[in-house]
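J.: fold the following for me, if possible:
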Amino acid sequence: MKLFMASLATETNSFSPIPTGWSGFKEHLYTKTASRGEPGLYAAAVTCWRTIAEARGWEVVEGLCTYAQPAGPTVRAVYETMRDDILNDLRVAMPVDVVLMSMHGAMIAQGYDDCEGDMMARIREIVGPEATIGLELDPHCHLTEQMLDNATAIICYKEYPHVDVVERAEELFTLCADAAEGRTAPVMRDYDCRMMTMYHTPFEPVRGYVDRMSAMEGKDGILSVSLVHGFPWGDNPCCGTRTLVITDGDAGLASRRAEVLGRELWDMRGDLRRFPSMEEGLERAASMNVAPIVLADFADNAGGGAPSDATFVLRAALDRGWKDIAFGTFWDPVLVGMCIDAGVGAKMAVRLGGKIGPMSGDPIDLTVTVRGIARDAVQHLGKAEMRMGDCVWLEADGVHVVVNTKRTQTFHPETFENLGIDLSRMKYVVVKSSQHFYDGFAPIAAEVIHLGTPGAITPDFTIVPFTKRDSNYWPKVNDPFAEEEAAR
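T.: Predicted coordinates for the structure are as follows:
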């Protein structure tokens, strides 16, 4: 067997003012040897695939692996150049039996609403109808017909936070190997749940739902089940929640099971988690006599395309006179450079945040002391290393702020610990993340509160200004199935 594998990934926030260009991809991962020891989420799958394939005696050809931090649409020439690089390497590698791709599923480029579907169609054209094509996706994806029509099997991570990337990569490899070797005939069907919300898998009722979904696999002809959460800030016609079932040759079973799962999720909608407003969440935190309380600045999550320099929570904390509070992480490469030049112990006036646009709030002027510097810092999401660039710890009268050079969300307490900040001494810890922080911070937190903050990825899904996705989804519409059911 001969395997070709590659990775091209970013998550596109259609409403972000930050363009995704060459610097976005090349600062994180841009190599054709990612499986030889590169860190990060989008090196994990190809590393796993190489290990399994070589253990089976397969020939492995690796194409480009690259990833950009979520932001606005990718520049057209950048996407086309990277796509064509991968496709040209595939042509050189032909004939191949299996193609495995690690992508995000919500990548949009100028002129391309569906980069993953475009890639799948072009790969299928090269390899022909008999080859097996596997696609691993983030569940915050747009599952499109072009993807489904051209891939043999699509699998999404099951967990949010995404701590199961390697497990899903192993699952996809096995599924595709079985198909390529004639043991199975995968058939995929999906169901549109007509929902737009967040599904945090550590909490009920989503925890039990995912466990029930997983328990179906490997039984009664069902090969794989995925919940497609959708990415609510991507302006794609297919944006939203879907259930996806893969069976062994039984399209009817796949359709029926996907619909049953989708309707079960719909029936759970009233029990799904809701977020307090920023002020409500801060009031709740202030009333609690425990520490540390971890507060998630939901809407300024770089992992959703936000700038990671919003000042709304910082302003509110300063107005309340809160002390022993740590914020992480603000993205400001210029400020980091200034603080590194000044050195540890330097006292300086700085202007923090509010630089990218209205979704960042107003800049805040502070007099700070540089308490720590960390070069080329790393934090973890599960086993994956996530690079932060250079970081500085600034302190202003009991208010502690981490500022860094590579725009990224806060995944792990290492964000603070790398600089010497002892979170056990903090009353409050504010993380710029929507959910990926949870796996690392929950074990040390006395309480976790997700704040419905203002910013670039508002958790109010009724006000996202779609132009390509229709408005027939919950919660924007109370019952998006009503018209269809009335017609029956």
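J.: all contacts plus neighbour counts: C-alpha atoms, from now on.
T.: Noted.
J.: which residue ranges of the stretch 101-250 of the chain form strands?
T.: For the stretch 101-250 of the chain, applying DSSP state E, counting those that start in this stretch gives strands covering 132-137, 153-156, 186-192, 222-228, 242-248.
J.: reformat those strands as CSV; add distance to Arg168 and mean neighbour count.
T.: Formatted as CSV, the strands of the stretch 101-250 of the chain follow (distance: least, CA to CA, whole Å; neighbours: other CA atoms under 10 Å):
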stretch, distance to Arg168, mean neighbour count
strand 132-137, 7, 26
strand 153-156, 7, 26
strand 186-192, 16, 23
strand 222-228, 10, 25
strand 242-248, 14, 27
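J.: so can I have a markdown table of the ones you listed showing distance to Arg263?
T.: As requested, these are arranged in a markdown table below (distance: least, CA to CA, whole Å):
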| stretch | distance to Arg263 |
| --- | --- |
| strand 132-137 | 23 |
| strand 153-156 | 19 |
| strand 186-192 | 9 |
| strand 222-228 | 12 |
| strand 242-248 | 10 |
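J.: one more, for comparison:
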Amino acid sequence: MRIYTAQLSTETNTFAPCPTGWGSFEESTIFHGDASLREPNGMGHVLAEVRRLAEQDGHEIVEGLCAEAQPSGPTIRTVYESLRNEILDGVQAALPLDAVILLLHGAMVAQGYDDCEGDLLAGIRAIVGPDVPISVTLDPHCHFTQLMKASADILIAYKEYPHIDAVDRAREAYELALEMAAGRIRPTIGTFDCRMVGTWPTTSEPMAGFVRRMRSLEGRNGVLSVSLGHGFPWGDVPEAGAKVWVVTDNDAAKAEALAAQLAREFWELRDATRPAWLDIDTSLDRALAVDGGPVVLADVADNPGGGAPCDSTFVLRRVVERGIANVAIGCLWDLGAIQICKDAGVGATLDLRIGGKCSVHSGDPVDLRVTVRGIVEHHAQSIMGLEQPLGRAVWVEAANGLDIALISVRTQVLGVDAFTGLGIDFAAKKLVVVKSTQHFHADFAPRAKAVFHIAAPGALTTAFAELDYRHRDLDYWPRVSNPFAPAR
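T.: Presented below is the predicted three-dimensional model:
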């Protein structure tokens, strides 16, 4: 068989102040057909697995674009259209094809396009025709749309948050695509809108149990795949929100019924699955009350993985004001501060203005007397054996053993080596504050005495009932107590 594969991924925060342009994609590196070969342990690792599977089975892979950008504001129209057209041109040039396997996000928004993935998939369907399988993996923080459903045969979301199962889902997408191409299955998708907005980490109960429940249904009685799309709360588009969908083998009624059943089960978990996010001082108090350390605190509202600027100072300021000792905080995106420290050199002591530069959500800069302790020209963090660049990075130390990690590539914290790779002694700190929401958990939680999530001010407000939506329906939980109740 001849299989076309490509990757296009970014998550759009429509409230974010900074647009997503060429620079955002170029920071992650754009590959034109060889990501699986050039970065099999980095950005191309999932494409590398698809290639491995195909070559192992004696199939031919035609690999196209691989482009990814850190979440931010809407993508510039011409940038999206250029990326989309490269994939469409690649599909056209690769004909005839037996299958198309795509690695997408599902919450990409561009100027003039509320549903980039749906637009891309519709374009591919127009090229390959109705009979070639199109199989897609999605981030669970996707907007599952009717255009996506109409254009693809198989849509599969990662089940875990943090997303530790991307490779597993790609294997699933590959296997089902080949089964369909061989005529052994006829996938049908049923979906149900949960009318919910929120975030649902799967590292604790009852969400961990709900993931087990979905998995238990797959591969039995004609059920091919089950997905929960959590939705992306900070994407203001008409079809946003949590949805359940089920892929069955030629049984539309079963797909719709099972999706509705699972959505009802998920709805019943709504109160038990609400994250316990605390204000800054309460979080600091609870962390300090823990015997020993390190205690990890997640600065959820400034998570660049959700489109935040990654330079807010609200937590840093309170740590300084309260005189809390032996704290590490990172990573803050501050190009100016990094350049100043680079010029000063390791060992220099200087007055440095940190953070608070990008928007009103960043807070005011914090002025500190610091010593430059470390400079790494090409810093990186690793998670699950994969490496992610952080660019030129600097470690500065302020009074009371306050260690601050500054990075030049805006990225959420994933691995402990974001700190230790700069020389910061993670294990010796009392508190470690990370700019992340949940993806840090896999590497940090096993090393932490406790983990707390801070609902600080910032670009990612956690007051889901108060989000300033202009385009999506406002009839959703928790804005209303029961969006399924009959209208009065």
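J.: picking up where we left off before, who wins for proximity to Tyr473 of the first structure among the strands of the stretch 101-250 of the first structure?
T.: When those are compared by CA to CA, strand 186-192 sits nearest Tyr473 of the first structure, at 9.9 Å.
J.: in the second structure, what residues pair with that closest one?
T.: Aligning strand 186-192 of the first structure against the second structure (TM-score structural alignment) gives residues 187-193.
J.: max-length strand in the second structure?
T.: As assigned by DSSP state E, the longest strand anywhere in the second structure is strand 366-383.
J.: now do the buried residues in that strand.
T.: 366, 368, 370-376, 379-383 (16 or more other CA atoms under 10 Å).
J.: equivalent analysis for stretch 303-310 of the second structure, please.
T.: Of the residues in stretch 303-310 of the second structure, 303-310 count as buried by neighbour count, 16+ other CA under 10 Å.
J.: give me the most central residue, the first structure.
T.: In the first structure, the centroid-proximal residue (CA atoms, centre = their mean) is Gly303; its distance is 5.7 Å.
J.: name the nearest of the buried residues of stretch 303-310 of the second structure relative to Gln56 of the second structure.
T.: Gly305 (34.3 Å).
J.: corresponding residue for the closest one in the first structure?
T.: In the first structure, Gly305 of the second structure lines up with Gly303, judged by TM-score structural alignment.
J.: now do its match against Gly345 of the first structure, distance only.
T.: 32 Å (CA to CA, to the nearest Å).
J.: show me the contacts for Arg171 of the second structure.
T.: 49-50, 53 (CA atoms under 8 Å, 6 or more residues apart in numbering).
J.: 7 Å - rerun?
T.: Val50 (CA atoms under 7 Å, 6 or more residues apart in numbering).
J.: now Ala298 of the second structure
T.: Contacts of Ala298 of the second structure were listed using CA under 7 Å, 6+ apart, and they are 433-437, 452-454.
J.: if we can go back for a sec, identify the residues contacting the match of strand 186-192 of the first structure?
T.: 153-154, 242-252, 255-256, 259-260, 263.
J.: state the three-state secondary structure for the residue mapped onto Arg286 of the second structure from the first structure.
T.: For Arg286 of the second structure, the aligned position in the first structure is Arg284, judged by TM-score structural alignment. Using DSSP: H, G, I helix; E, B strand; the rest coil, the structure places Arg284 of the first structure in helix.
J.: do you know how far Arg369 of the second structure is from Leu402 of the second structure?
T.: In terms of CA to CA, Arg369 of the second structure sits 11 Å off from Leu402 of the second structure.
J.: give the equivalent position in the second structure for Thr329 of the first structure.
T.: Aligned by TM-score structural alignment, Thr329 of the first structure pairs with Cys331 of the second structure.
J.: my guess is its match is in a strand, correct?
T.: Yes: counting by three-state DSSP, Cys331 of the second structure is part of a strand.
J.: can you get me a residue count around it?
T.: When neighbours are counted by other CA atoms under 10 Å, Cys331 of the second structure registers 30.
J.: go on, the one 4 residues further on?
T.: Summarising burial for Leu335 of the second structure: neighbours were counted as other CA under 10 Å, giving 17.
J.: contacts only, for the nearest residue to it once chain neighbours are set aside.
T.: Using CA to CA, 6 or more residues apart in numbering and skipping the chain neighbours, the partner closest in space to Leu335 of the second structure is Ser408 (5.6 Å). Residues in contact with Ser408 of the second structure (CA under 7 Å, 6+ apart) are 333-335, 390-393.
J.: and the residues you listed, which are buried?
T.: Buried members of those, scored by 16+ other CA under 10 Å, are 333-335, 390-393.
J.: still on that earlier bit, do you know how far the match of Gly305 of the second structure is from Met119 of the first structure?
T.: Distance, Gly303 of the first structure to Met119 of the first structure, using CA to CA: 23 Å.
J.: cool, and Val46 of the first structure?
T.: From Val46 of the first structure to Met119 of the first structure the distance is 17 Å (CA to CA).
J.: with secondary structure added, can I get the contacts of Ser408 of the second structure in TSV?
T.: Converted to TSV, the contacts of Ser408 of the second structure look like this (three-state DSSP):
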residue	secondary structure
Trp333	strand
Asp334	coil
Leu335	helix
Leu390	strand
Gly391	strand
Arg392	strand
Ala393	strand
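J.: could these be laid out in TSV, adding distance to Arg215 of the second structure?
T.: Below are these laid out as TSV (distance: CA to CA, whole Å):
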residue	distance to Arg215 of the second structure
Trp333	39
Asp334	42
Leu335	44
Leu390	35
Gly391	38
Arg392	42
Ala393	41
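J.: understood, closing this out.
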